[in-house]
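Engineer: no FASTA, just this:
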C-alpha cells in the first residue's frame, strides 16, 4: 500500500509524511487561491474539465502557476491523489507543464494564427498622432512624484485610525481645513472649512449641484456660448435647460442674464474663459452678482486654472464678491494631474446640507489617503512650489508659441497670458483644413468650433492650442508640427 504523501504531481517536490495529530491544516494559508467549480460524473474528470475550461477561456493565463496538489486538494475537499492525477494527465495532454522546483504551470502554447487583413483600397491613412496640443490637460510628466511620495508617507504616518473609515461626505477635515486656508490666501475665496465639500473633480461637483438645483425647482442654468459640451450634458442630464450667453472681448455678457427665461443659476469661467481665453470684465462680474442677488440665483464659478496667470498677479475669484451667491469650484486636475480625481466646492452656507445630502451619507468618491496626501502637500508648501515651477514652464511655452507665429499677419494669438492653452485665430474658412493638415503632420489639435454651444452664433475660425499638454521632450516637436500645418 502506498502512502498518500508519496504520490506527487510531476515537478513537485516529495512532501514529508503528514502528522494528523498536528494543528488544523495551514497549507491553504500558504498556497495560491484558485476558484474552480467541479462538474461531471467524477471528481477527477470534473477537476480536469474545470482546469481545461479555465485555461481555454484565459482565466488561467499561459505561465500561471497552479496551487500545489496538497493545497488545492485541501481547498476543494478532495483527496490529494485526485488532484495529482488530474495534473499529471493534463501535463500529458499539453495543457500544463511541470518542472522540479518550478511547480505546475499553465503551458505557454502558441496563439492560433489569424489571416492578415486585406489591404485597404482607400488612400493611405493619416499618421497616428505623435504629438498632442489638445487643450484641457497639464504636462503629466511634470507631476511631482518624489514630493508627492514624501507627502504620502508623512500623511500615512500621522493619520489617525478614524481617517480610514467611511468618512464624512464633505471630505476629511484635514483637507478641508488646509484648502480653506490656501484658497483664502491664493485665490481670495471666503472658505470656512465647514463650507468646503471635497469631490472627485469638477464634473462630479457639477453633477451634485445639478441634482440640488433641480430639487430646488430651478429650470435652467445659463452657460457661456463657448465651453465644454460635457458640462452642458451634465446639466441637461439633471433635467436643466442650458441657454447660452454671448461672449465678446470683455468676456461673457452677464448683463443679459435678466432676459434668460427660467434661469436660476449661471455657470461661468471668469478668471480665464474656456476656451476663448478672455477674463471677465469687472463690470460684468458685478452684473452677475447683482443678478444673483436680485433673483435669488446662484453663480457656479469654474476656477479651472486660476493659479496660472503670467502677465500679472492672478485675478481673485469671483466668489469673494458674494460668498452667499457664488459656488466656487476648483480641482487639482490642472495644477497637479486629473488622475488624482480630487476637486472641491466652496458653498454658500445655505447650500452645504443639500449638497452633502446629494453626495450621500458617506464619502464614496475620494480616497482618504489621497485627501490626506494633498492636505500634507499643500500644508508643507510643496503645492505652492510646484505651481510656481509649472507657471514658469507654461509661461515659457506660451511665449515660444507667440514668438513662433510672430510676423504672420494672417494668424493671431488671442486671450490673456494665462492658463494652459491659447487661441490662434485663422483666416476665415480654414479651421477644418488646418486641423486636417495637422493630423497629416502627426499632431492632434482642436478647433474652436468644437466648443460652441448649439444655439450660439458661429465665431471666428481658430485653433485652441493646449501648450500645457506635451511633456518637455515633445514640446519642440509639437510646436514645429503646428507651424508646418498652419497656412
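Structural biologist: Received it, and whenever you're ready, just let me know what you need. Remember, it's a predicted structure, so these values are computed and weren't measured experimentally.

Engineer: please make it C-alpha for all contacts and neighbour counts, starting now.
Structural biologist: OK.

Engineer: is it true that residue 412 touches residue 425?
Structural biologist: Yes. If you go by Cα atoms under 8 Å, residue 412 and residue 425 touch, sitting 5.1 Å apart.

Engineer: alright, now check it against this:
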C-alpha cells in the first residue's frame, strides 16, 4: 500500500548531469522510469507537483510538465485535472521479488518457539511513559548525547532491576545498553576477538545464530554437549576454550535448568582457567513450576558477562538490550557500540526507564506470567490427550517446551505432515551443531504466539501425526 503523503511530500532522489551531453528532459524521464520500475516509487504513490520538482532540480516547470505528460502517455503515470499526478496503479516492477525467509511461512497454528505475543505489548503504558519522559525534557538531551553506553537514566534503572530481580551484581558504570541481544552478543565477541580470542564454546544443541555471529566476526565455535543438568563442564574443560556462551536459567532449546553443582563447577572453571562466561538471560522472567533462578553473574561478576533484553518481556521490535560487563570489558564494548551506531535512541531509553521505574513494567510481567502460564497449561493438557507415547521436558520456564516423540517416529515427517494441516512445528534437529545419527526425535513447541483455543485446535489437528509418522 503506497504512503499517502501530506503536504508536498518528500523530495525525490534524482540527479541530473548538465555536462552529460544528454537533454535534461531525457535524463529526467529515464530517472523517473527507473524509480518506478525498481520500486522506489510505488504504484499509486503521489508524485511531487511540477513546481516543487522543478524548484528541487533547478529546471523549468515546463520541462517537468512535458516529462510528466510523456510518462502519462507511456502508462507510467496517471493524471487527472485538479488532482495530483500519481504512479500508475497497474505498473509492474521489473526488479526481482525478495527471497522469502525460511521462517516466514504462514500457518494457521504456529508453534514457533522463543517468540512472545506481539499483541500483548502494553501500548497504553508505553504511551503514558512516553508522555512522562517527554514532559519537561531539556532540548539539549535530544542532541548528540556523548553516552555510547546508553543514557545514564536507563543504565541506572537496568542496574537496579537486574540486582533486584535477577540477583546480579551491577552498577550503571558497567552497563552498556544495546540494540537488542543481536548487537549485545556481537559487541562482546568482537571485543574478545580484538583481544586475540579466536574460539568460543557454545551449547549443543543451541542457537545456530550465535555460531553465525561468531563466524562473521572471524571466530570459531566449539560445540559443548548439554544434558538435563545443563552444560557439560567436564567437556568444556577438555576443549581448551577460554570463553563459553550459556543459557543457564532455561537452556535454549532443551529447557534444562543448570543445576547448582554445574553452576559452581562452571564458575570454578572460569576462575581456574582465567576464562569468561557469557550468560544469555533471554527468558528468565517467565517461570512457572519453580522459584526464579539467580544469575551466574551474581556469583562471579568479573568472570561472567550478563546479556539481557526486553525482547521477550515487551517486544522484539523495541530493539533494546544490555550488557552487564566485567570491568575490563566495559570500555571495549562501549567503544564497539559507539562505532556501530553512535549510540541509541534517547527518547526510547527515557521511556523504558520510566516504564521500569514506575512499576508498570513489573505489573505487565505479572500479567504476562499468568497469560503464558495458562497457555502452557493448556498445551500440556492437550499433549496429555495425545497419549503416553509422547512426553514433555523443559517446561518449567520460558515460552517453549520440548516434546519427545515416540521411538520410530520421524521428526521431519511429522513436521512436513503437520504443515499440510497448517500447523507450524519446529524440530530439535535444527538446533544441533554437530551431526549425529542417534539423536532422539523431538519438537520444540512455542506457546507465546497462540491463544488457548489455538493451542487446543493446533494439537488436535496433529494428534495422530505426532505418533504415526
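Structural biologist: On my side now, so go ahead. Please read all numbers here as calculations on a predicted model, not as lab measurements.

Engineer: can you give me the TM-score here?
Structural biologist: After superposition, the two chains reach a TM-score of 0.85 (TM-score structural alignment, normalised by the length of structure 2), with 445 aligned residues with a Cα RMSD of 3.0 Å.

Engineer: the residue mapped onto residue 221 of structure 1 from structure 2: neighbour count?
Structural biologist: Structural alignment (TM-score structural alignment) places residue 221 of structure 1 against residue 200 in structure 2. For residue 200 of structure 2, the tally of surrounding residues (other Cα atoms under 10 Å) stands at 25.

Engineer: ditto for the one 10 residues further on
Structural biologist: By the other Cα under 10 Å criterion, the neighbourhood of residue 210 of structure 2 contains 18 residues.

Engineer: which residue in structure 1 aligns with it?
Structural biologist: So, by TM-score structural alignment, residue 210 of structure 2 is matched to residue 231.

Engineer: ok, now which ones touch its match?
Structural biologist: Residue 231 of structure 1 is in contact with 203, 206, counting by Cα atoms under 8 Å, 6 or more residues apart in numbering.

Engineer: which strand or helix spans the match of residue 221 of structure 1?
Structural biologist: strand 199-204 (DSSP states H and E).

Engineer: okay, residue 412 and residue 425 of structure 1: which has more neighbours?
Structural biologist: Comparing residue 412 of structure 1 with residue 425 by neighbour count (other Cα under 10 Å), the higher total belongs to residue 425, at 20 against 17.

Engineer: not counting sequence-adjacent ones, nearest residue to the more buried one?
Structural biologist: residue 462 (4.1 Å; Cα to Cα, 6 or more residues apart in numbering).

Engineer: so that neighbour versus residue 163 of structure 1, what's the distance?
Structural biologist: Using Cα to Cα, to the nearest Å, residue 462 of structure 1 is found at 48 Å from residue 163 of structure 1.

Engineer: so for those two, which sits in the more crowded spot?
Structural biologist: More crowded of residue 462 of structure 1 and residue 163, by other Cα under 10 Å: residue 462, with 27 against 17.

Engineer: give me the aligned partner of the more buried one over in structure 2.
Structural biologist: So, by TM-score structural alignment, residue 462 of structure 1 is matched to residue 442.

Engineer: what of residue 445 of structure 1?
Structural biologist: Structural alignment (TM-score structural alignment) places residue 445 of structure 1 against residue 425 in structure 2.

Engineer: now do the SS call for residue 458 of structure 1.
Structural biologist: coil (DSSP: H, G, I helix; E, B strand; the rest coil).

Engineer: need the contact list for the residue nearest to residue 425 of structure 1.
Structural biologist: 423, 424, 425, 426, 431, 447, 448, 449.

Engineer: ok, those residues vs residue 482 of structure 1, which is closest?
Structural biologist: If you rank the contacts of residue 462 of structure 1 by distance to residue 482 of structure 1 using Cα to Cα, residue 424 comes first, at 10.9 Å.

Engineer: can you report how many residues lie near the closest one?
Structural biologist: Counted with other Cα under 10 Å, residue 424 of structure 1 comes out at 22.

Engineer: that one matches what in structure 2?
Structural biologist: With TM-score structural alignment as the criterion, residue 424 of structure 1 matches residue 403.

Engineer: next one: residue 481 of structure 1
Structural biologist: Match for residue 481 of structure 1 (TM-score structural alignment): residue 461.

Engineer: residue 199 of structure 1 too?
Structural biologist: Using TM-score structural alignment, residue 199 of structure 1 lines up with residue 178 in structure 2.

Engineer: surely that match touches residue 333?
Structural biologist: No. Judged on Cα under 8 Å, residue 178 of structure 2 makes no contact with residue 333 at a distance of 9.9 Å.

Engineer: which stretches of the stretch 51-200 of structure 1 form strands?
Structural biologist: 96-99, 103-106, 131-132, 196-199 (DSSP state E, counting those that start in this stretch).

Engineer: what is the second one packed up against?
Structural biologist: When you say that, I think you mean strand 103-106 of structure 1. strand 96-99 (3 or more Cα pairs under 8 Å, 6 or more residues apart in numbering; DSSP states H and E).

Engineer: again, but for the shortest one
Structural biologist: Packing partners of strand 131-132 of structure 1 (3+ Cα pairs under 8 Å, 6+ apart): strand 443-444, helix 472-485.

Engineer: ok, now the first one?
Structural biologist: If contacts are counted by 3+ Cα pairs under 8 Å, 6+ apart, strand 96-99 of structure 1 sits against helix 80-93, strand 103-106.

Engineer: what do you get for the last one?
Structural biologist: On a contact count with 3+ Cα pairs under 8 Å, 6+ apart, strand 196-199 of structure 1 meets helix 173-187, strand 343-346.

Engineer: among those, which is the most enclosed?
Structural biologist: strand 343-346 (a mean of 26; mean count of other Cα atoms under 10 Å).

Engineer: now that strand: which residue numbers in structure 2?
Structural biologist: Using TM-score structural alignment, strand 343-346 of structure 1 pairs with 321-324 in structure 2.

Engineer: is it true that residue 63 of structure 1 touches residue 105?
Structural biologist: Yes. Counting by Cα under 8 Å, residue 63 of structure 1 does reach residue 105; the two are 5.6 Å apart.

Engineer: more neighbours: which of those two?
Structural biologist: More crowded of residue 63 of structure 1 and residue 105, by other Cα under 10 Å: residue 105, with 22 against 14.
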